[in-house]
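A.B. asks: need a structure here:
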Amino acid sequence: MAELTVEDLRRGLPGRWRLEKRVEDRLLGADMAFVGEVEFCEAADGLVYRESGEWRDAPWGPLAGERVYRWRMERGFVDVRYADGSAFHAFEPALAAEAEHLCGQDRYRGLYRFDLPEAWSLTWHVTGPHKDYSAAALLSRPV
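C.D. replies: The predicted structure follows:
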């Protein structure tokens, strides 16, 4: 696949994905893991992303976690929104797509890599006065 389009994502992402995430938090001095699953469901304006799992190797011990995002797909872009509809970030589909988000004075720089239909990944590098961490998520189809 030479290029990637919004329609490729709409066709290739729905369903369940195994999630393995590593987080290196330089402020806490901790290297943590989050293991779980992601399910993409179709919606009128794109996809709904539902993540659930458990933190492991974290300073606070095992802890369940979940989140929901809406991936609105229009005009050739993916507009990622929080569950409440507020803006998170947007990206133009590509085999390697960059994203950015400002949270107060903290800056999130993200990189999506798509190898559909088998796998995709998302890496965030977060820096600023309140946050300093890297998070690398690998998503693969369940066996």
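A.B. asks: From here on, just use CA atoms for contacts and neighbour counts.
C.D. replies: Fine.
A.B. asks: residues near residue 79, how many?
C.D. replies: 18 (other C-alpha atoms under 10 Å).
A.B. asks: nope, residue 22 is what I was after
C.D. replies: Residue 22 has 19 nearby residues by other C-alpha under 10 Å.
A.B. asks: just checking, it touches residue 135?
C.D. replies: Yes. Using C-alpha atoms under 8 Å, residue 22 is in contact with residue 135, at 5.6 Å.
A.B. asks: do you know how far the residue lying closest to residue 21 once chain neighbours are set aside is from residue 59?
C.D. replies: Closest residue to residue 21 apart from its sequence neighbours, by C-alpha to C-alpha, 6 or more residues apart in numbering: residue 137 at 4.1 Å. Separation of residue 137 from residue 59 (C-alpha to C-alpha, to the nearest Å) stands at 19 Å.
A.B. asks: let's see this one next to it:
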Amino acid sequence: MPAFAPWGTPDTVFDALIGAWALERTIEGQARMSGTAVFSPLGPHMLKYREEGRIRLADGKEFDGHREYLFERAPAGFLVHFAETPPRLFHAIAVVPDGDALAGSATHLCTPDTYDSGYRFLPDGSFTIRHTVHGPRKSYLSATAFTRLAP
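C.D. replies: Next up, the predicted model:
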């Protein structure tokens, strides 16, 4: 299988996530967020993900926000869990070649709404996560771009 520098192969994406990232998020028509995300090892098969940043709502109000997940190594990809006790599965991402990038997607039913998520690991070393949420309670697109911060 070809290597997708700097991500390598689907089996090496998990390890390449470790470290600090700048993040920029847009929640279509609702908010923007700028901040940082850190993937910290919790052992050989688990990463703690924590993001922190400043959120600006469409009406101009601003506040600080944060979110945490657990990423678990899986063959050719990873599982994402909500950071709860016990952890609860959000989705499983199988990473595959997609043009000059690596990508994966999954669907999560959060009754009554559905989250369609897509990850793209790009040749420049950045990555994106898009969540398209639709249902009777929620309807929006959240798009986040991650750029590696210097160590």
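A.B. asks: circling back to that earlier point, more neighbours: residue 137 and residue 59 of structure 1, which one.
C.D. replies: Taking other C-alpha under 10 Å, residue 137 of structure 1 and residue 59 do not tie; residue 137 has more neighbours (19 against 12).
A.B. asks: aligned partner of that one in structure 2?
C.D. replies: Using TM-score structural alignment, the partner of residue 137 of structure 1 in structure 2 is residue 144.
A.B. asks: tell me the contacts of that match?
C.D. replies: Each residue near residue 144 of structure 2 by C-alpha atoms under 8 Å, 6 or more residues apart in numbering is listed here: 23-26, 128-130.
A.B. asks: where's the counterpart of residue 107 of structure 1 in structure 2, which helix or strand?
C.D. replies: Matched across to structure 2, residue 107 of structure 1 falls on residue 114, judged by TM-score structural alignment. Using DSSP states H and E, residue 114 of structure 2 maps to strand 113-121.
A.B. asks: What residues sit buried inside that strand?
C.D. replies: 114-121 (16 or more other C-alpha atoms under 10 Å).
A.B. asks: And stretch 54-71 of structure 2, by the same measure?
C.D. replies: Buried, per 16+ other C-alpha under 10 Å, within stretch 54-71 of structure 2: 54-56, 68-71.
A.B. asks: and if you look at stretch 32-42 of structure 2?
C.D. replies: Buried residues in stretch 32-42 of structure 2 (16+ other C-alpha under 10 Å): 32-41.
A.B. asks: what sits up against it?
C.D. replies: 17-26, 47-58.
A.B. asks: Please enumerate the strands of structure 2.
C.D. replies: Assigned by DSSP state E, the strands in structure 2 fall at 19-27, 31-41, 46-57, 62-74, 77-82, 88-94, 96-98, 101-110, 113-121, 127-134, 139-148.
A.B. asks: thinking residue 112 of structure 2 is in contact with residue 138, fair?
C.D. replies: No. The pair residue 112 of structure 2 and residue 138 does not pass the contact test of C-alpha under 8 Å, sitting 9.1 Å apart.
A.B. asks: All set now, cheers.
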